[in-house]
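Novice: Have a look; sequence and predicted model below, questions after that.
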Amino acid sequence: MALLYVTDLAYPARGRRYGDEDVHLTSRLREHFDLALCHPGDAAALLAHGFDAAVVRNSGPVIHHREEWDAFRAAARATGTRVYNPLTGRGDMAGKQYLLDLTAAGLPVIPTIDDPADLHLLPRSAAYAVKPKEGADSIGLHYTPAPSPRPGTHLIQPRIDFAYEVSFYFVDDTFQYALHAPDPDRRWELAPYDPTPADLAFARTFIEWNTLDHGIQRVDACRTPEGGLLLVELEDLNPYLSLDRLPAPTRTAFTTALVHSLHTFLEA
């Protein structure tokens, strides 16, 4: 089976090495699939060459290549090429609206609004995080005591003085590993984390909400001063995996799970 692996090997991700991760991962996948790598800007045109599926990995924020991403989605529909992760994700794949939806549903997420007139709905805070609705990777993020963006254009959240951030990584609906950043100011200096049953139940809440049958998902959360977890982000498009932070057996187990997921995805 032939896979088109979409990645931006040269993207300058702060604190992450996209190219290294994808070189490692494709070296393992090549043992099981015929594989071709391409830049996000070339993906739409290459779908016409008859790949069984396109695997979107470390392709960078869509905000940097919106037209190319839209063309890729249209080409996938036109050619009938499967995309992994499937394009039905309800998390970051579809934009940031899900943070508003989850807030309205009362789920454990950092409270989020998109209209300054609704500021009274948020917990009172000395400062609020304001970021573009179409943003990613902290692009355009700033803090202010009096947020005043045009309604519907930005997300507004109370600034949380969290103890640390923790990420839970899943393949399909199966938990693989967790990593945390002990220092809140150093998001990508990660260490292995042993989640409690309550932690995993928290993460699974969002995996089940997203209803993706196949794919890689990363549930990012912060530990509040009260000890609970709040969702920061549900990354279901191209989550960076921080494979270099894992012990070898965990890294191997993840790759094995990914190969199995891709096979079942292609055979479904």
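Specialist: Done, it's in.
Novice: alpha carbons only for contacts and neighbour counts from here, please
Specialist: Fine.
Novice: Burial check on residue 103, number of neighbours?
Specialist: Residues near residue 103, counting by other C-alpha atoms under 10 Å, number 16.
Novice: can I assume residue 5 sits in a helix?
Specialist: No: applying DSSP: H, G, I helix; E, B strand; the rest coil, one finds residue 5 to be strand, outside a helix.
Novice: Sketch out the strands for the stretch 51-200 of the chain, chain order is fine.
Specialist: Taking DSSP state E, counting those that start in this stretch as the criterion, the stretch 51-200 of the chain contains strands spanning 53-56, 82-84, 128-132, 142-144, 154-158, 164-171, 174-181, 191-192.
Novice: okay, the ones you listed in CSV with distance to residue 73 and mean neighbour count next?
Specialist: Shown next, in CSV, are the strands of the stretch 51-200 of the chain (distance: least, C-alpha to C-alpha, whole Å; neighbours: other C-alpha atoms under 10 Å):
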stretch, distance to residue 73, mean neighbour count
strand 53-56, 11, 22
strand 82-84, 9, 21
strand 128-132, 23, 21
strand 142-144, 31, 14
strand 154-158, 25, 25
strand 164-171, 22, 24
strand 174-181, 26, 19
strand 191-192, 35, 15
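Novice: Comparison target, given below:
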Amino acid sequence: MPAARPRLLYVTDLAYQARGRRYCDEDIHLTSRLRAHFDLALCHPLDAAALMDGHDAVVVRNSGPVLGYQREYDAFRAQALAAGTRVYNPLTGKADMAGKQYLLDLSAAGFPVIPTVDSIADVHRLPAAERYVVKPKLGADSLGLRIVTGSRLAESAAGDVLIQPCIDFVHEVSFYFVDDDFQYALYAPDPRRRWELRPYAATAADLEFARRFIDWNDLGYGIQRVDACRAPDGSLLLVELEDLNPYLSLDALPEETRDAFTGAFTASLSRFARGVLSPA
């Protein structure tokens, strides 16, 4: 039975270096607030498997791309699933948590996704483009992403990769959810400066777009970030659905919005750690 104060193991790499962002600041802020409600321990992702016994839930936050420790992450997943350990986000995610195959699946199913294929032989199925984006199926945080001309596509797209047309979008916008509840949106007005973010007033149509992917993933619990780009015709196209350890850019929010998010996250974690069924 869980203790009166749930015991959380909070997984984060406080030393992870990201371009233009300080991931550690976000987790320092969140854990400082969570300590009022939980018995909390922090650990590096490489130590999570050895330390997760004895906790009511394991919270995977800014743990960095798992590509750098794929074997250890796979072992952590296998151990948690075998033991029935509650991991937040739940390990049933179908999006980035499982690689980039979902972009192919959603594209083929007619979802509003940047058109995507995984073979040179299928490039004819994409809209004609002067440049293409080539990225690893197991990529993260833009690792391995390349932009190439059509003439160099064949030599650049070997291996287990995804191929997409390079779209001259108006801006990128991200929608942040706790469980299935929308929290806030941020956008980058300048496409060349992806992480210079500002609050964005999401419209009803924007949220309808984002909720399609939240509903599709059907996590029940957890934090998800729906990343999209605004096409020249005004429509939104999915760039990625981050359901493993999405960076939240809390420093770009006004204080009241940041506090509201932290409250929603805390309430969700409390229900999750106690084994309460998702309200969704």
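Specialist: In hand now; what should we look at? Nothing here was measured: the structure is a model prediction, and the numbers come from that model.
Novice: can I get the strands of the stretch 51-200 of structure 1 in CSV with distance to residue 244 of structure 1?
Specialist: Output for the strands of the stretch 51-200 of structure 1, formatted as CSV (distance: least, C-alpha to C-alpha, whole Å):
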stretch, distance to residue 244 of structure 1
strand 53-56, 19
strand 82-84, 22
strand 128-132, 29
strand 142-144, 30
strand 154-158, 32
strand 164-171, 14
strand 174-181, 11
strand 191-192, 10
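Novice: Identify whichever of the ones you listed lies nearest to residue 203 of structure 1.
Specialist: strand 164-171 (6.8 Å; C-alpha to C-alpha).
Novice: average distance between the closest one and structure 2?
Specialist: Compared with structure 2 after fitting, strand 164-171 of structure 1 deviates on average by 0.3 Å (mean C-alpha distance after the TM-score superposition for structure 1).
Novice: What span of structure 2 is that strand aligned with?
Specialist: Here strand 164-171 of structure 1 aligns to structure 2 at residues 171-178, judged by TM-score structural alignment.
Novice: which residue is nearest the middle of structure 1?
Specialist: residue 235 (1.9 Å; C-alpha atoms, centre = their mean).
Novice: Confirm for me that that one is in contact with residue 90.
Specialist: No: using C-alpha atoms under 8 Å, residue 235 of structure 1 is not in contact with residue 90; the gap is 9.5 Å.
Novice: Stretch 79-94 of structure 2 aligns to what range in structure 1?
Specialist: Using TM-score structural alignment, stretch 79-94 of structure 2 pairs with 75-90 in structure 1.
Novice: Tell me the gap between the matching stretch and the middle of its chain.
Specialist: 17 Å (C-alpha atoms, centre = their mean, to the nearest Å).
Novice: And for stretch 91-107 of structure 1?
Specialist: On the basis of C-alpha atoms, centre = their mean, stretch 91-107 of structure 1 sits 13 Å off its chain's mean C-alpha point.
Novice: just stretch 238-255 of structure 1 next, same as before
Specialist: Stretch 238-255 of structure 1 sits 15 Å away from the centroid of its parent chain (C-alpha atoms, centre = their mean).
Novice: Also stretch 115-124 of structure 1?
Specialist: 26 Å.
Novice: Report the buried residues of it.
Specialist: If you call a residue buried by 16 or more other C-alpha atoms under 10 Å, then stretch 115-124 of structure 1 has these buried ones: 115, 116, 119, 122.
Novice: go on, stretch 100-110 of structure 2?
Specialist: 100, 101, 102, 103, 104, 106, 107.
Novice: Same list (those residues) but as CSV, adding distance to residue 43 of structure 2.
Specialist: Below are the buried residues of stretch 100-110 of structure 2 laid out as CSV (distance: C-alpha to C-alpha, whole Å):
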residue, distance to residue 43 of structure 2
100, 27
101, 30
102, 30
103, 32
104, 34
106, 35
107, 37
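Novice: Looking at these, which is nearest residue 156 of structure 2?
Specialist: When the buried residues of stretch 100-110 of structure 2 are ranked by distance to residue 156 of structure 2 (C-alpha to C-alpha), residue 100 comes first, at 18.0 Å.
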